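Chemist: Below are the sequence and a predicted model; questions follow.
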Amino acid sequence: MKVILLGTAAGGGCPQWNCACAQCTSDSPPRTQDSVAFSTDGRTWHLLNASPDVRAQILTTPALRAGPGPRETPLRTVLLTDAELDHTLGLLMLREATDLTVHAPAAALHALTDHFPARTIIGEYHSWNWLPATETTIDGLQITSLPISDKQPKYARASTHPGPWVVAYRIHDPTTGGTLVYAPCLRTWPPGFDAFTDDASLVLLDGTFYRSTEFTTATDHANPAAQHAMGHVPITTTLPLIANRPGSTRWAYTHLNNTNPVVDPAGPEHAAVLAAGAELPPDGTEFTL
């Protein structure tokens, strides 16, 4: 299985257009909003989340470019972890795709119909398949999902639809034995997550914030509870858990917020993550599992 990190930043990217925090005004390498592409053969590709930056991400990734036919593309599937705008707005950029299947938690599919009508808008262009995130097989890859959070997007906070609203994905290639776990949105280290990540080749883990007070101190935000409400467990909480896990799993942080000091390769926080045995790969990083 081939894996390409198209984007590794949280919503807004880094630098973020409306932010003048230390990271956004530094010379740190830019990161686009989080999304991943994977494939078994390098010809047919599938996405994990569809960020608002998906057009630029596709055009800078040769394997995802259109062809060989004049209107043919290699994209076949999108797996959504949730209904957040930074993970779904890219669907509108893909609206010209004639044959696409979207998997998402049932609550997210509901939100994309009744609160942010992406499904209705896209349906005026082409009829896609919209399926709940359940155990399935795509191109021979065995895909399972784990409910991890009931955090609703701001635009759907009034929804009474039952959760889960957020899932993580485990993608196993029975031919190579490689396994990818994608979990960019962890409110906590949830029950069942240890087993879900056991023997994985690579885990792409929520790295939104480095510490629990980061958003408040970096932006002078008046509400200390704002960061907690965003639903992302900080790296300082998960890093010790990774260090104590046995096995040969590679752990890499993604979905890095623009306020996160680990985006600076020269900073002590970046060094601390690497010293603990985890990775902070940039946009465009490729893995073969």
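Modeler: Structure received.
Chemist: For the rest of this, base every contact and every neighbour count on C-alpha atoms.
Modeler: Noted.
Chemist: all strands of this structure, in order?
Modeler: Assigned by DSSP state E, the chain shows strands spanning 2-7, 35-39, 45-48, 75-79, 101-104, 129-132, 136-138, 141-149, 166-172, 179-183, 202-206, 250-254, 286-288.
Chemist: I'd like to know how far K154 sits from T32.
Modeler: 22 Å (CA to CA, to the nearest Å).
Chemist: for comparison:
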Amino acid sequence: MVVRVVLLGTAAGGGFPRWNCACELCTGARGGRLPSRTRECAAVTGNGRDWWLLNASPDLRAQLAATPALWPGPGPRGSPLCGVLLTDAEADHVGGLAELCGAPDLKVYAASPVRAVLGQARAALDRYAPWEWADSLADGGFVLAGGLVVTAHPMDTTVPGYVPGRVPSPAGPWVTAYRVEDLAGGGALLYAPGVGSWSPALDELCAEADCILLDGTFFAADETDAARPGTGKPAVRGPAPPPGGRPPVGAHPPLTGRLPVAGHLPVVGPDGTLAALARHLGVRRVYTHLNHTNTLLDPASPARAFVTAEGVEILPDGAELVI
């Protein structure tokens, strides 16, 4: 067996183009110059029959319809979907749970704070068809139907904006990453669409993976300022390789030096993820969760050329990985 992963969506909150943004990138997507993307979500299987969602995007209905492997059957109400693994409680990662309303016997894994904040939504969904809600951080991990073994790893304590007071309660990590491995000894996937800081533990997880799906939300730390219409600033275009060579990894610093948005390290800069990924050259590395301001969305941009030259991939919605 092998681990198969389908990238159902690869954009950050709001998708691409974002409905209320007229920046150069979003305008290009509306005009057909750049490919559109749905909100970040993936599906994984170990046997090609039993599939598990990694997050549940509000775009889930369209994403499932575009993926034949996830179509219903063989019976009138049959489905290959077994459940969902949530990395956090952000609206763009849990909104798609409503699309699964009424599906029997689904199992949802999430950290304790995520399950707690979804309490009312859980009760409403369970009235249609009872689901099993499990702790993703249980000691020893858990085994999924289809021959996959999973362990969850704390990443961040960033609380979703809709939580009253933004108080981190109950205690515990709000954001996790998942290591998904073929139980029979095949490949291992590290799925981490939200990374607020880089730790030695994350380095170890990367070193032990065969493929990393990593948070690529922002190219530079202050790109949301640079790409906002009406600021008088151009959209961030990223570093252009100098004649005859490439710049060092992470050479492009934040434009103003301010910190990135909470919960997401930028790709470039002194503490960017690209420099960290350079320590794992033997691993397939893919950025996902791309914000609508991120110039990596433009295949012709210097930023895309820069990241691609470092061996890190930017894949479209619908791409399939075999690990």
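Modeler: Arrived safely, thanks for sending. No experiment lies behind these values; they were computed from the predicted model shown.
Chemist: Which residue ranges of the stretch 151-300 of the second structure form helices?
Modeler: Assigned by DSSP state H, counting those that start in this stretch, the stretch 151-300 of the second structure shows helices spanning 200-207, 223-226, 273-277.
Chemist: and the second one, which stretch of the first structure?
Modeler: Residues 214-217 of the first structure are where helix 223-226 of the second structure lands when matched by TM-score structural alignment.
Chemist: got a list of what the residue nearest the centre of the second structure touches?
Modeler: The second structure has P193 as the residue nearest its centroid, 3.2 Å off, counting by CA atoms, centre = their mean. By CA atoms under 8 Å, 6 or more residues apart in numbering, the contact list for P193 of the second structure reads T87, A177, L213, L214, D215, G216, T288, H289.
Chemist: make it 10 Å
Modeler: 10, 12, 40-41, 54-55, 87-88, 155, 175-178, 212-217, 263-264, 287-290 (CA atoms under 10 Å, 6 or more residues apart in numbering).
Chemist: Just tell me what it corresponds to in the first structure.
Modeler: In the first structure, P193 of the second structure lands on P184 (TM-score structural alignment).
Chemist: picking up where we left off before, settle it for me: which of K154 and T32 of the first structure has more neighbours?
Modeler: Using other CA atoms under 10 Å as the criterion, K154 of the first structure and T32 rank with T32 on top: 26 against 11.
Chemist: In the first structure, point out the residues matching stretch 127-135 of the second structure.
Modeler: So stretch 127-135 of the second structure sits over residues 124-132 in the first structure, by TM-score structural alignment.
Chemist: Buried residues of that stretch, list them for me.
Modeler: Going by neighbour count (16 or more other CA atoms under 10 Å), the buried part of stretch 124-132 of the first structure is S127, W128.
Chemist: Contacts for that stretch next, please.
Modeler: Stretch 124-132 of the first structure is contacted by residues 77-80, 95-109, 119-120, 122 when judged by CA under 10 Å, 6+ apart.
Chemist: Swap in 6 Å and give it another go.
Modeler: Stretch 124-132 of the first structure is contacted by residues T98, D99, L100, T101, V102, H103, A104, P105, A106 when judged by CA atoms under 6 Å, 6 or more residues apart in numbering.
Chemist: surely the fourth one meets T77?
Modeler: Spelled out, it's T101 of the first structure. Yes: T101 of the first structure is within contact range of T77, at 4.8 Å (criterion: CA atoms under 6 Å).
Chemist: And T293 of the second structure, how close does it get to C206 of the second structure?
Modeler: Separation of T293 of the second structure from C206 of the second structure (CA to CA): 27 Å.
Chemist: Among these two, which residue is more densely surrounded?
Modeler: Between T293 of the second structure and C206, counted using other CA under 10 Å, T293 has the larger neighbour count: 29 against 26.
Chemist: which one of T101 and T77 of the first structure has more residues nearby?
Modeler: T77 (22 against 15).
Chemist: What does that one correspond to in the second structure?
Modeler: Using TM-score structural alignment, T77 of the first structure pairs with G83 in the second structure.
Chemist: residue contacts, its match?
Modeler: W52, L106, K107, V108.
Chemist: Could you tell me how far whatever residue of the first structure lines up with the last one is located from L256 of the first structure?
Modeler: Okay, so that is V108 of the second structure. In the first structure, the residue paired with V108 of the second structure according to TM-score structural alignment is V102. As judged by CA to CA, V102 of the first structure and L256 of the first structure stand 24 Å apart.
Chemist: Compare these two (neighbour count), which wins?
Modeler: Shown here are V102 of the first structure and L256; by other CA under 10 Å, L256 has more neighbours (29 against 21).
Chemist: And that one? What does it align with in the second structure?
Modeler: Under the alignment by TM-score structural alignment, L256 of the first structure pairs with L290 in the second structure.
Chemist: And that match, how far from G13 of the second structure?
Modeler: Taken as CA to CA, the span from L290 of the second structure to G13 of the second structure is 9 Å.
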